[in-house]
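*Asks:* got a predicted structure here, sequence first:
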Amino acid sequence: MTSLTLLDADGALRAAELAEAPAFGKPRHPLSSRVAYAAAHVVPKAHADNTPGQPAEIDWDATLAFRHHVWSWGLGVADAMDTAQRNMGLDAAATRELISRSAAEAASVGGRLVVGVNTDHVDEEHIPLDRIIDAYKEQLHHAEDAGAGVVLMASRHLARAAQTADDYRRVYREVLAAASTPVVLHWLGTAFDPALAGYFGSDDTDAAAETLLQIIGSAGDTVQGVKMSLLDADAEIAVRRRLPESARMFTGDDFHYVGLIEGDPSTGSGQAGTYSDALLGAFSCLAPNASAAIQALDRGDVAAYREILAPTEPLSQQVFASPTYYYKTGVAFLSWLNGHQPAFQMVGGLHASRSLPHLSRIVELANTSGALERPELAAARWHSLLTLNGVDLANAPADATEVFA
């Protein structure tokens, strides 16, 4: 029996049995019951200066191979989003190249792709609304020219400049008027980015939601959906019930996605507006599990959907634990454990943003939820990280180091 050595917060070591990888199969047909995007991360060159403030040097082979991994499971890729370290290490030049390269790769395999459009290439912290509109349009046109779908991300510039809800309505009206294809709006909560407090004109969720719904209602078919990342399931359900038929709710709630994607049993999960589609950083860690669960929904097997996906929610909650904006570390860590990148490295030095006990809990939950795609490799890599950080595996409980035998 192969064991995992786990590290508790008090430094104590304990053993856990290494589970086998689930026997999930890739879909033979496009997923149909839900639209699901995995918000993908970026892999830096391991030898690059991956320290805070340095330009991102991307390992394009590993980064793009990961996107093909997601597409191979029938999921779409949401790229150049906060999971890719927008505003946390991914500079403007790297963002533009990521969008261009990902769009080309998506076109080569018919993969579904949306990319983040923001104003973050502007260096000044404070700019007026007219410049915010122009900045949005510049990134919008780059994404459209590349052939990618668009997620209109929440802008820190707009959060600083807007004085009223009318300012948000004006900016979104003018930017959406410039879009040549339907876009997804993004409401990112302060757990993910404290600089976005009061977005859509209010700290009150209901008032902000009213402004968002007015923006969507005025845009007609230009808005194909909204991604809500508030970690508030009740708020998401309240908004999705009021969306026009032309707009989907894409859950960005990495704490409660199982029930939100399944839908509202009181009205029937097959009716528009009663369930959420998905655009999740968590699905970057869980592409096989997410695909298998949606395949089950496609068959009408809700019990199998829950059996597959429900065990992954505690893992996601650990990855996205407070401070939530460091969740990218857990995403890259699981990518490394599963063999999708050669080193546990992140641009901006963000791989150092979580403690060893936090990572140990991720390992434990990934093991029990079926999120380790190559368990033997994951165990070996995790144990090597413990050793590198001075953990004496000779003191581990019996049978906990068999992977090194």
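*Replies:* In hand now; what should we look at?
*Asks:* CA only for contacts and neighbour counts going forward, please
*Replies:* OK.
*Asks:* show me what contacts residue 350?
*Replies:* 52, 326, 328, 329 (CA atoms under 8 Å, 6 or more residues apart in numbering).
*Asks:* run the last query once more with 7 Å
*Replies:* Residue 350 sits next to residue 329 when contact means CA atoms under 7 Å, 6 or more residues apart in numbering.
*Asks:* and what of the one 3 residues further on?
*Replies:* Taking CA under 7 Å, 6+ apart, we find residue 353 in contact with 326, 329.
*Asks:* surely residue 8 meets residue 357?
*Replies:* Yes: counting by CA atoms under 7 Å, residue 8 touches residue 357, with 5.3 Å between them.
*Asks:* check contacts around the spatially most central residue of the chain.
*Replies:* Nearest residue to the geometric centre of the chain (CA atoms, centre = their mean): residue 281, 1.5 Å. Residue 281 is in contact with 38, 39, 40, 83, counting by CA under 7 Å, 6+ apart.
*Asks:* separation between the nearest residue to the last one once chain neighbours are set aside and residue 89?
*Replies:* Distances taken as CA to CA, 6 or more residues apart in numbering place residue 41 nearest to residue 83, at 5.2 Å, with adjacent residues excluded. From residue 41 over to residue 89 the distance is 12 Å, taken as CA to CA, to the nearest Å.
*Asks:* repeat for residue 120
*Replies:* Counting by CA to CA, the gap from residue 120 to residue 89 is 12 Å.
*Asks:* also residue 352?
*Replies:* Residue 352 is 13 Å from residue 89, where distance means CA to CA.
*Asks:* cool, residue 221 as well?
*Replies:* The gap separating residue 221 from residue 89 is 34 Å, by CA to CA.
*Asks:* in terms of neighbours, single out the busier of the two.
*Replies:* The neighbour count for residue 221 versus residue 89, taken as other CA atoms under 10 Å, is higher for residue 89 (21 against 16).
*Asks:* how about the secondary structure of the residue nearest to the more buried one when sequence neighbours are not counted?
*Replies:* Spatially, and ignoring its direct neighbours in sequence, residue 89 is nearest to residue 348 (4.8 Å; CA to CA, 6+ apart). Look at residue 348: counting by DSSP: H, G, I helix; E, B strand; the rest coil, its state is helix.
*Asks:* put this beside the first:
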Amino acid sequence: MLPAADGRLREFTPRGAPPAPAAADAPPPRSRTAYAAAHVVADPLAGNAIGAPARLDWDATLAFRHHIWDLGLGVADAMDTAQRGMGLDWPATAELIRRSAAEAASRGAAVCCGAGTDHLEPGAGTTPKEVEAAYTEQLETVEGAGATPVLMASRHLAACARGPADYAAVYGRLLEQVRAPVILHWLGTAFDPALAGYWGHDDPAEAIDTVAAIIADHASRVDGIKVSLLDAELEVRLRERLPAGVRLYTGDDFNYPELIEGDAGGHSHALLGIFAAIAPAAAAALRALDAGDTAGYRTVLEPTVPLARHIFAAPTYYYKTGIAFLSWLNGHQPGFTMVGGLHSARDLVHLSEALRLADAAGVLTDPDLAVTRMRALLEISGVR
């Protein structure tokens, strides 16, 4: 019996069947480059209170990455899904980058990692030069570990930049120094309100010219750009402006099936938080796309959209709670706890609906385990 939005309990019986999993060490998709942005697993015995240093369950955290690699997907690590700026401090992040990159190298798997400025002190007074130096420090950590860097959108740059010219100058100098092509990162305000006005424009539609110009000026240093605006039209507009060889990685957790499938004008690749929650379905769908089976692709992936839209519902930045919740239901971690206490960010009604939608999407890999664990959560929450 699951609590519903009307305040009543509703009967729930799992009925979905997960897609057939890929064999271990499945090859990556041929037609699209795909990364699942992975979360981190908190050590339940180490505190992880709000404002405390993050302490991770390293075995479970790294095992989850191997789960994604086993399916043939790449891992995007140390990103916002891993609670950058929401509980995961820089010392823990740096250790995560080193460990994840080493695990990827041990099996020849794909990994990209976020480089940002979140080790700077918050508040006013930061200059663009200080932002650049902070980026450089984190870039050295990511490149030194052997991972592809993702230049994450910076709250500090959003706070101190006076206009598009400051963004062009900072990104230009950073791109001139990178050892190999990197991935840029455009995160909309639904994911982080502190990024309002990024690229020097309040309206993201007006920022497309600035972003396209920065990429065009440094195309040989840019592998692609991850776009998380939850606006498919704007994503396609930018995609059409990219130089040949530069990828658009969709981070649109609302509209990803059609953006990845694409049309005669092109398609997006994937760097998605929802792929961590639906990894077996995502891998199966991309294999169908490789085979030219667009109907099969849609059959597998489209049922996951209601789940994604629920997990990423406003306030969107709490989506990490849903990702960790489904990881727990599917047996990838021993407990439903998160660094910074973020497991409390979604209520029981929200989590119950996530369970229903995960079942309908076919992404409960062990429905009996999911029911057992949900019953335990309901009991400790006072639901009888």
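*Replies:* Arrived safely, thanks for sending. In this text the structure is predicted, and so the values were computed from the model without any measurement.
*Asks:* overlay the chains and give the TM-score.
*Replies:* In this superposition the chains share a TM-score of 0.98, using TM-score structural alignment, normalised by the length of structure 2; 381 aligned residues with a CA RMSD of 1.0 Å.
*Asks:* aligned to the residue nearest to the centre of structure 1, what sits in structure 2?
*Replies:* Aligning on TM-score structural alignment places residue 281 of structure 1 opposite residue 273 in structure 2.
*Asks:* from residue 76 of structure 2, how far off is that match?
*Replies:* For residue 273 of structure 2, the distance to residue 76 of structure 2 - CA to CA - is 9 Å.
*Asks:* residue 372 of structure 2 now?
*Replies:* Counting by CA to CA, the gap from residue 372 of structure 2 to residue 76 of structure 2 is 30 Å.
*Asks:* quick one: residues contacting the residue nearest to residue 83 of structure 1.
*Replies:* 83, 84, 332.
*Asks:* before we move on, what SS does it have?
*Replies:* Per three-state DSSP, residue 41 of structure 1 ends up coil.
*Asks:* got it, and the one 10 residues further on?
*Replies:* Three states are possible here, and by three-state DSSP the one that applies to residue 51 of structure 1 is coil.
*Asks:* residue in structure 2 matching it?
*Replies:* Taking TM-score structural alignment for the superposition, residue 51 of structure 1 sits opposite residue 49 in structure 2.
*Asks:* ditto for residue 290 of structure 1
*Replies:* Using TM-score structural alignment as the criterion, residue 290 of structure 1 maps onto residue 282 of structure 2.
*Asks:* superpose on structure 2 and give me the mean offset of the helix or strand hosting residue 238 of structure 1.
*Replies:* In this structure, residue 238 of structure 1 sits in helix 233-240 according to DSSP states H and E. By mean CA distance after the TM-score superposition for structure 1, the fitted helix 233-240 of structure 1 averages 0.4 Å away from its aligned residues in structure 2.
*Asks:* ok, then the element right after that helix?
*Replies:* Once the chain leaves helix 233-240 of structure 1, the next helix or strand it forms, by DSSP H and E, is strand 248-251.
*Asks:* just checking, next helix/strand downstream of that following strand?
*Replies:* Counting by DSSP H and E, the next helix or strand C-terminal to strand 248-251 of structure 1 is helix 257-262.
*Asks:* and that following helix, how far from structure 2 on average?
*Replies:* Helix 257-262 of structure 1 sits 0.5 Å off on average (mean CA distance after the TM-score superposition for structure 1).
*Asks:* contacts for whichever helix or strand comes after that helix?
*Replies:* Downstream of helix 257-262 of structure 1, the next assigned helix or strand under DSSP H and E is strand 277-280. Here strand 277-280 of structure 1 makes contact (CA under 7 Å, 6+ apart) with 34-39, 227, 249-252, 254, 261.
*Asks:* try 10 Å
*Replies:* Residues outside strand 277-280 of structure 1 that contact it (CA atoms under 10 Å, 6 or more residues apart in numbering): 33-40, 75-78, 83, 114, 225-229, 248-254, 257, 260-263, 286, 290.
*Asks:* spatially nearest residue to residue 302 of structure 2, not counting backbone neighbours?
*Replies:* residue 257 (6.5 Å).
*Asks:* residues contacting the one you found?
*Replies:* Taking CA under 10 Å, 6+ apart as the contact definition, residue 257 of structure 2 lies against 250, 268, 270, 282, 285, 297-298, 300-305.
*Asks:* repeat that for 8 Å
*Replies:* Residue 257 of structure 2 sits next to 298, 301, 302 when contact means CA under 8 Å, 6+ apart.
*Asks:* equivalent analysis for residue 381 of structure 1, please.
*Replies:* Contact analysis of residue 381 of structure 1 by CA under 8 Å, 6+ apart lists residue 337.
*Asks:* element containing it?
*Replies:* Following DSSP H and E, the helix or strand that holds residue 381 of structure 1 is helix 375-388.
*Asks:* what range in structure 2 does that helix sit on?
*Replies:* Residue span in structure 2 matched to helix 375-388 of structure 1, by TM-score structural alignment: 367-380.
*Asks:* now that stretch, how far from the centre of its chain.
*Replies:* Offset of stretch 367-380 of structure 2 from its chain centre (CA atoms, centre = their mean, to the nearest Å): 26 Å.
*Asks:* with structure 1 overlaid, how far apart is that stretch on average?
*Replies:* Counting by mean CA distance after the TM-score superposition for structure 1, stretch 367-380 of structure 2 comes out at 0.7 Å.
*Asks:* perfect, I'm done here.
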